[in-house]
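Enquirer: Only the shape, not the letters, is given here:
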């Protein structure tokens, strides 16, 4: 537990104290988010906060593996090389707004490196059927690449409100950490603790009203790292958990992205085209403030994470408590919206 706490605190402190540096870099290279029609901010804001998240995570990770080699060398290489590729992809995308197809190909390359270095989805257990499972040996590399690229883009797509992606990623990382503690796989626990610390260290600068955005530098890196750590902690072995559990933990970005794809397909638009149909946009359009929308989505993400832990431990009482929390969240949100509507009428 001391190792996990050290990893969390070190990543938090590095991210917190390097965020002002990230602001300076963003201004110097011209990575400034100017207000667009679909955006929520009204003035130009630097968008390279992901530098601080990356530094918090990577420096801590390198320190940990130097003094405690928790993962084999080949897997270390995959994580480090893949992370640097994704980081620099986001870095240059924040400056030059790269072509979507080019970004997709580079993401596939980074995910392939991770898979070829031994971090793969080898088995998937079947939900609610005990230790029943099927092997993905033949398709392990393609399955791993699809998972990593999918989660990378899912987290990127929810980065639409101040503090949303950082907070949801923190909650997902902490949920994965709790599950990884249950499986007893130390490397996954350290990685998720490190990622959560880096996200939370950045959050004070990013929560509404944000003074800096994480940009693609941060959102794609967060998605990539969450995907990789979920494989290490959950999907690698059939005795650990099911794909169902991992999908629950990362449910908010996964479901939002899935609906976005369906929505754009039915409208005859390119799948990667931006719009204001995401869940966070819909909440704001319904009258929520940015803070209300973000906190609501934090609650949903937290409930999904707790649901995953409950299902993993097969605790009926825990599942009941989770659904009770979901009911309270729905009640208070409906009450808040009713109050908002009455104020508008007055």
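Expert: Everything's here; your move. All values derive from a computational prediction rather than experimental measurement.
Enquirer: from here on, contacts and neighbour counts on C-alpha atoms
Expert: Fine.
Enquirer: Now residue 154: closest residue in space, sequence neighbours ignored.
Expert: residue 253 (5.0 Å; C-alpha to C-alpha, 6 or more residues apart in numbering).
Enquirer: Please, which helix or strand holds that neighbour?
Expert: helix 251-266 (DSSP states H and E).
Enquirer: buried sites along that helix?
Expert: 251, 252, 253, 254, 256, 257, 260, 261, 264 (16 or more other C-alpha atoms under 10 Å).
Enquirer: Surely the second one is in contact with residue 302?
Expert: No: with contact taken as C-alpha atoms under 8 Å, residue 252 and residue 302 are classed as non-touching, separated by 9.7 Å.
Enquirer: which one's the longest helix in this structure?
Expert: helix 316-345 (DSSP state H).
Enquirer: The residue lying closest to residue 308 once chain neighbours are set aside and residue 151: what is the separation?
Expert: Leaving aside its sequence neighbours, residue 308 sits nearest to residue 245 (C-alpha to C-alpha, 6+ apart; 5.1 Å). As defined by C-alpha to C-alpha, to the nearest Å, residue 245 lies at a distance of 14 Å from residue 151.
Enquirer: For residue 124, what is the enclosing helix or strand?
Expert: Residue 124 belongs to strand 123-125, assigned by DSSP H and E.
Enquirer: Which elements pack onto that strand?
Expert: Applying 3 or more C-alpha pairs under 8 Å, 6 or more residues apart in numbering; DSSP states H and E, one finds that strand 123-125 contacts strand 133-135.
Enquirer: Just the buried residues of the strand it packs on, please?
Expert: residue 133.
Enquirer: I'd like to know which elements it is packed against.
Expert: Short answer (3+ C-alpha pairs under 8 Å, 6+ apart): strand 133-135 packs on strand 123-125.
Enquirer: Go ahead and name everything in contact with the strand it packs on.
Expert: 131-137, 235-239, 241-243 (C-alpha atoms under 8 Å, 6 or more residues apart in numbering).
Enquirer: Second structure follows, compare the two:
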């Protein structure tokens, strides 16, 4: 286990360092602007290191556990599709509809594989929804130093507890690679994750949520807790933009974390989000032995608490939101 973590941590460190050199050579730089939360020109594309780590893990696990090989293959191909379209978009901006189309195909591929392996149409549907949603949620929420990587690390550790078998090792590979990436991105960002990393991380977490939820049966709601903070912030912000008639697919800085970071700074917001996620994951481990009704009620109550604090943050920092 320790060797597994060390290998993927080293891939994260070395891959991010190489990605930064490549980004500087190719002038892949994110410039500050009114629709961005940073104030210094910064290279992008460092998330390719996390993608490589996940692909190495998927191949290794597929070889070591042949019964999981078809699913690991589908996961790897889907991950490559999401990361590939993100890599292209990092080099030259693409239409959001082209990116979404690729995301749909990647999610459908994994959903078919999961539904076939577990002989469950419902689990396949859950895999399609979770991967498609989280692919885009992580892309939306990758806006300040360290936030997306730290939340992915914590969520992966939480899901590793629930997933079991090969998927536990895949989750730990994701966590270790994110840990290797973080020193380059937090507290000071020397490189950003880029679309290549944020979308791929969301896809991986969506797959882990589906597999973990299927394994836990009627306690599946526990799989929704490790990603709850991001789901609420992204979901409610998107809903508000739709209700206002805004171009919801275009870049913006209206998330609660972005409004808060303008007042408190990136570091404090990232640490606070991490602390909240750690608390809810530890709590989810604690309630795991309880019955399904209690777990479902607890999950709903937690999401309502997250929604309440989203409203508090938006109201408190409303004056600092762009008009």
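Expert: Structure's in. What do you need? Just so you know, these numbers come straight off a predicted model, no measurement behind them.
Enquirer: Quantitatively, what TM-score do the chains reach?
Expert: Overlay of the two chains. TM-score (TM-score structural alignment, normalised by the length of the second structure): 0.84; 298 aligned residues with a C-alpha RMSD of 2.6 Å.
Enquirer: Return the residues in contact with the residue nearest to residue 308 of the first structure.
Expert: Counting by C-alpha under 8 Å, 6+ apart, residue 245 of the first structure has contacts 308, 309, 311, 312.
Enquirer: Correct me if wrong: the third one contacts residue 319.
Expert: Read it as residue 311 of the first structure. Yes: shown here, residue 311 of the first structure and residue 319 form a contact pair, counting by C-alpha under 8 Å, at 7.1 Å.
Enquirer: picking up where we left off before, please dump the buried residues of helix 251-266 of the first structure into a markdown table; it should also carry distance to residue 117 of the first structure for every row.
Expert: What follows is the buried residues of helix 251-266 of the first structure, written out as a markdown table (distance: C-alpha to C-alpha, whole Å):
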| residue | distance to residue 117 of the first structure |
| --- | --- |
| 251 | 27 |
| 252 | 29 |
| 253 | 26 |
| 254 | 25 |
| 256 | 30 |
| 257 | 28 |
| 260 | 32 |
| 261 | 31 |
| 264 | 35 |
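Enquirer: between these, which is nearest residue 287 of the first structure?
Expert: residue 256 (19.4 Å; C-alpha to C-alpha).
Enquirer: Show me what that closest one aligns to in the second structure.
Expert: Using TM-score structural alignment, the equivalent of residue 256 of the first structure in the second structure is residue 233.
Enquirer: Does that match touch residue 309 like I think?
Expert: No: using C-alpha under 8 Å, residue 233 of the second structure is not in contact with residue 309; the gap is 9.6 Å.
Enquirer: Select only the buried ones of the contacts of strand 123-125 of the first structure in ChimeraX?
Expert: Of these, the buried ones can be selected in ChimeraX as follows, counting by 16+ other C-alpha under 10 Å:
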select :133,136,235,236,237,238,239,241,242,243
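Enquirer: Among the contacts of strand 123-125 of the first structure, find me the one that's closest to residue 80 of the first structure.
Expert: For the contacts of strand 123-125 of the first structure, the nearest to residue 80 of the first structure is residue 236 (18.8 Å; C-alpha to C-alpha).
Enquirer: Which position in the first structure pairs with residue 77 of the second structure?
Expert: Match for residue 77 of the second structure (TM-score structural alignment): residue 81.
Enquirer: pretty sure that match belongs to a strand, no?
Expert: No: counting by DSSP: H, G, I helix; E, B strand; the rest coil, residue 81 of the first structure is not found in a strand; it is helix.
Enquirer: Roughly how far does it sit from residue 112 of the first structure?
Expert: Taking C-alpha to C-alpha, one finds residue 81 of the first structure at 11 Å from residue 112 of the first structure.
Enquirer: Residue 171 of the first structure matches what in the second structure?
Expert: By TM-score structural alignment, residue 171 of the first structure lines up with residue 154.
Enquirer: Can you tell me which of the contacts of residue 245 of the first structure has the most neighbours?
Expert: In terms of neighbours by other C-alpha atoms under 10 Å, the contacts of residue 245 of the first structure top out with residue 308 at 27 neighbours.
Enquirer: Reduced to three states, what does that one come out as?
Expert: With three-state DSSP as the criterion, residue 308 of the first structure reads helix.
Enquirer: what does residue 160 of the first structure align to in the second structure?
Expert: Aligned partner of residue 160 of the first structure by TM-score structural alignment: residue 143.
Enquirer: Now do the same for residue 58 of the second structure: its match in the first structure.
Expert: So, by TM-score structural alignment, residue 58 of the second structure is matched to residue 61.
Enquirer: and what of residue 95 of the second structure?
Expert: By TM-score structural alignment, residue 95 of the second structure lines up with residue 99.
Enquirer: so who does that match touch?
Expert: Residue 99 of the first structure touches nothing, counting by C-alpha under 8 Å, 6+ apart.
Enquirer: What's the residue nearest to residue 308 of the first structure aligned with over in the second structure?
Expert: Checking TM-score structural alignment: residue 245 of the first structure goes with residue 222.
Enquirer: quick one: its match from residue 141 of the second structure, how far?
Expert: 22 Å.
Enquirer: Secondary structure element holding residue 138 of the second structure?
Expert: Using DSSP H and E, residue 138 of the second structure falls in helix 121-141.
Enquirer: Run the chain-centre distance for that helix.
Expert: Centroid displacement of helix 121-141 of the second structure relative to its chain, using C-alpha atoms, centre = their mean, to the nearest Å, is 10 Å.
Enquirer: Check which helices and strands it is in contact with.
Expert: helix 96-117, helix 147-163, helix 194-216, helix 228-243.
Enquirer: what's the closest of those helices to residue 24 of the second structure?
Expert: helix 194-216 (13.7 Å).
Enquirer: Just want the angle from the closest one to helix 96-117.
Expert: Angle of helix 194-216 of the second structure versus helix 96-117, following axes from the mean of the first three to the mean of the last three C-alpha atoms, to 10 degrees, is 30 degrees.
Enquirer: Over to residue 36 of the second structure. Which of the three states is it?
Expert: Secondary structure of residue 36 of the second structure, per three-state DSSP, is coil.
Enquirer: residues making contact with the helix or strand just after the helix holding residue 253 of the first structure?
Expert: Following helix 251-266 of the first structure in sequence order, the next helix or strand is helix 279-285 (DSSP H and E). Outside helix 279-285 of the first structure, the residues that touch it by C-alpha under 8 Å, 6+ apart are 158, 160, 161, 256, 276, 290, 293, 294, 297.
Enquirer: If you count neighbours, what's buried in stretch 48-60 of the first structure?
Expert: 48, 49, 50, 51, 52, 53, 54, 55, 56, 57, 58, 60.
Enquirer: Can you tell me, leaving aside adjacent residues, what's nearest to the residue nearest the centre of the second structure?
Expert: Geometric centre of the second structure, nearest residue: residue 202, 3.4 Å, by C-alpha atoms, centre = their mean. Leaving aside its sequence neighbours, residue 202 of the second structure sits nearest to residue 135 (C-alpha to C-alpha, 6+ apart; 3.9 Å).
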